[in-house]
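A.B. asks: predicted model and sequence follow; I will ask about them next.
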Amino acid sequence: MKNIVILISGRGSNMEAIVDTCASEQWPARIAAVVSNKASAGGLQFAASRGIVTAVLDHKAFETREAFDAELARVIDGYAPDLVVLAGFMRILTEGFVRHYEGRLINIHPSLLPAFPGLHTHQRAIEAGCKLAGATVHFVTPELDHGPIVAQAAVPVLSDDTEGSLSARVLKQEHVIYPRAVKWFVEDALTLRDGLVQHNTGEPQLVLGD
C-alpha cells in the first residue's frame, strides 16, 4: 500500500479526480494527506469530506522560499509519502526540495511540453497558431516545467477557441491522464531510463481528446 500526498493551492479539481479514481478503482494506495499553502483552498473541504487528512502551511509566514520548502518537506515526510503529487500547487519549488523527492514527485502542466512552459499556456498556443494543445504529466526536476514525460493529452485548437474554451477542454483531459499516471506509479508500471519514461506493458501514454 503506497502513500500519496497531494499538494494544492486552489480548488484542486485534479486532486478530486485522483481521489475519486483511487477509490473507484481500488488502487493499492491511499491518499495520506492533502496539503495546501492557502487556508482558503477549496480543495481542502473536498478532501476533508472524504476523510482525508488535510494540512495548511502558509508560505507568507516564512521569510525565504528555502525556509518554507524545508518546513513543507518536514510536514510531507510526516505522512511517509511514496509519491508527492502537485495538483495546482502554485509555488516554484527550490532545488533542495525537488532533489529530496527526486523520482517520486510529479506535476501536471497545461501544455504539450516542452512547448509553452510557464503561465498563460492556452492563450499562447492560440496566438502561436497551434493546431493541437494539451497537458503533460511529468516528473519534476529543478528546471521549471521540465522533466521526464509520463503522459500527455492533446486536443485540437478550434478556429473559434478562446483561452477559456480551450482551457476547459484540456482540463477535461487532465482529469483522465493525471489519475492514470498516478496509478501507473502506484502499480510500479513505469520505467525511467535516460530521461525517458515508458510504461512497462506498452499502455498508451498519449490520449487524444475532442
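C.D. replies: Arrived safely. Residues are numbered from 1 along each chain as shown.
A.B. asks: switch to C-alpha atoms for all contacts and neighbour counts from now on
C.D. replies: Fine.
A.B. asks: where do the strands of the chain begin and end?
C.D. replies: All strands of the chain, identified by DSSP state E, fall at 2-8, 29-36, 54-56, 83-86, 105-109, 132-139, 149-156, 190-193, 196-199, 206-208.
A.B. asks: would you turn the ones you listed into a markdown table with mean neighbour count?
C.D. replies: A markdown table is the format used below for these (neighbours: other CA atoms under 10 Å):
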| stretch | mean neighbour count |
| --- | --- |
| strand 2-8 | 23 |
| strand 29-36 | 23 |
| strand 54-56 | 18 |
| strand 83-86 | 23 |
| strand 105-109 | 24 |
| strand 132-139 | 24 |
| strand 149-156 | 23 |
| strand 190-193 | 14 |
| strand 196-199 | 16 |
| strand 206-208 | 14 |
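A.B. asks: export the ones you listed to TSV and tack on distance to residue 125?
C.D. replies: Putting the strands of the chain into TSV (distance: least, CA to CA, whole Å) gives the following:
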stretch	distance to residue 125
strand 2-8	25
strand 29-36	29
strand 54-56	34
strand 83-86	23
strand 105-109	13
strand 132-139	7
strand 149-156	11
strand 190-193	29
strand 196-199	25
strand 206-208	17
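A.B. asks: then this one, side by side with the first:
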Amino acid sequence: MSEVPLERHYKESMPPLRIAVLVSGSGSNLQVLIDAMQTNELPIEIIGVISNREDAYAIKRAQLADIPVTVLSHTDSGKRMGIKTFQAHASAQLRAWQPDLIILAGFMRVLSTDFIDNAPAPMINLHPSLLPVYKGLDTHQRALQAGERWHGCSIHVVTAELDAGIVLTQALLEVRSNDSAETLQARVQKLEHQLLPWTVLLIAKGILNLQTVSAQPNDDSNYLPALPLKLWLNY
C-alpha cells in the first residue's frame, strides 16, 4: 500500500492543537510532526520538547525548527537525573507550556501515576507492537521469535501500568519470512510515521475525544482492547 497522504480536512480558522513532545532518541516521529506543522498539513503547534537524554538527536530536530527544548538528563552535580527529579522538573515545564496534548514519541522512561494524573493535558504514547501483546522492549525480536504473522504499532492512552492504557489506533503489516528484527523495525517505523499524524489529526478535529475515553481497556476482551476508533493502515 502506498503511503497515505494527510488531507487538510480541518477548518483554517480552527485554533491549532498545542502539543508537547517527550523524547529520548533520534526523534524521527517528532520530525514527522514538525514537517506536518510547517506545511500546514496538521492543525498543530508544537510548543515544546522535553528530552531525558542530552545526546538525543530529537533535540537538534526541535532546535532547527525553533521549538523550545528542555533537557532533563543530569543534575547540576553531573549525576543522572532520577525519575522523581525528572518528573518534578517536567511537570513544572508542562504546566508552564499548558499544552492541549502530550505525546510520548520514543520516550524511554516509565512515568508515575502522580505525574500522569496531574499532567495538564491528556497523554498518549506510540508503541511498536499490536498491543496488548509485546508490551515493553524488544518488541520486534519477540514477535519474530513467537512466529507472529502480523506485527505493527499502536497509539494508546498513557497510564502508570506499562503500555496498558486503552488503544486508540493501530497500524499493521504482515511479517515476511526473511524479516530480521532490524528490517521489521524499519518497516514498522514507516507505519509509525503514518499512524501518528493521522491520530493527531483525529484528536485535533475532535473525532477522538481523549477527555471522554476511558484510560483502561475492556476486561472482556480476549485479545484486543475495545477501540474507540479503529484506524488500520496496511504496509
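C.D. replies: Okay, I see it. Keep in mind it's a predicted model, so treat the numbers as computed, not measured.
A.B. asks: for residue 164 of structure 1, find the nearest of the strands of structure 1.
C.D. replies: strand 132-139 (13.0 Å; CA to CA).
A.B. asks: whereabouts in structure 2 does the closest one align?
C.D. replies: Strand 132-139 of structure 1 corresponds to residues 150-157 in structure 2, going by TM-score structural alignment.
A.B. asks: contacts for that stretch, please.
C.D. replies: Identification of contacts with stretch 150-157 of structure 2 by CA atoms under 8 Å, 6 or more residues apart in numbering yields 122-131, 143, 163-175, 188, 191-192, 195-196, 199, 215.
A.B. asks: map residue 199 of structure 2 onto structure 1.
C.D. replies: Looks like residue 199 of structure 2 aligns to residue 181 there (TM-score structural alignment).
A.B. asks: show the contacting residues for that match.
C.D. replies: 137, 150-151.
A.B. asks: thinking again about what came up before, what about the strands of structure 1, which gets the closest to residue 21 of structure 1?
C.D. replies: Nearest to residue 21 of structure 1, of the strands of structure 1 and by CA to CA, is strand 29-36 at 11.1 Å.
A.B. asks: residues contacting the closest one, please?
C.D. replies: In contact with strand 29-36 of structure 1 (CA under 8 Å, 6+ apart) are residues 1-9, 19, 22, 44, 47, 52-58, 76, 79, 81, 89, 186.
A.B. asks: ok, the counterpart of residue 184 of structure 2 in structure 1 to residue 209 of structure 1 distance?
C.D. replies: When structure 1 is aligned by TM-score structural alignment, residue 184 of structure 2 is paired with residue 166. Distance, residue 166 of structure 1 to residue 209 of structure 1, by CA to CA, to the nearest Å: 12 Å.
A.B. asks: more neighbours, those two?
C.D. replies: residue 166 (21 against 14; other CA atoms under 10 Å).
A.B. asks: now do the contacts for the closest residue in space to the more buried one that isn't next to it in sequence.
C.D. replies: Spatially, and ignoring its direct neighbours in sequence, residue 166 of structure 1 is nearest to residue 122 (6.5 Å; CA to CA, 6 or more residues apart in numbering). By CA under 8 Å, 6+ apart, the residues touching residue 122 of structure 1 are 110-111, 133, 163, 166-167.
A.B. asks: separation between the counterpart of residue 122 of structure 1 in structure 2 and residue 104 of structure 2?
C.D. replies: By TM-score structural alignment, residue 122 of structure 1 lines up with residue 140 in structure 2. Noted for residue 140 of structure 2: a distance of 19 Å to residue 104 of structure 2, by CA to CA.
A.B. asks: how about residue 160 of structure 2?
C.D. replies: For residue 160 of structure 2, the distance to residue 104 of structure 2 - CA to CA - is 13 Å.
A.B. asks: likewise for residue 96 of structure 2?
C.D. replies: From residue 96 of structure 2 to residue 104 of structure 2 the distance is 18 Å (CA to CA).
A.B. asks: what residue of structure 1 matches up with residue 84 of structure 2?
C.D. replies: By TM-score structural alignment, residue 84 of structure 2 lines up with residue 66.
A.B. asks: so what's its match closest to, chain neighbours aside?
C.D. replies: residue 94 (6.5 Å).
A.B. asks: which residues of structure 1 fall in helices?
C.D. replies: Using DSSP state H, the helices of structure 1 run over 13-25, 43-49, 65-77, 95-100, 121-127, 163-186.
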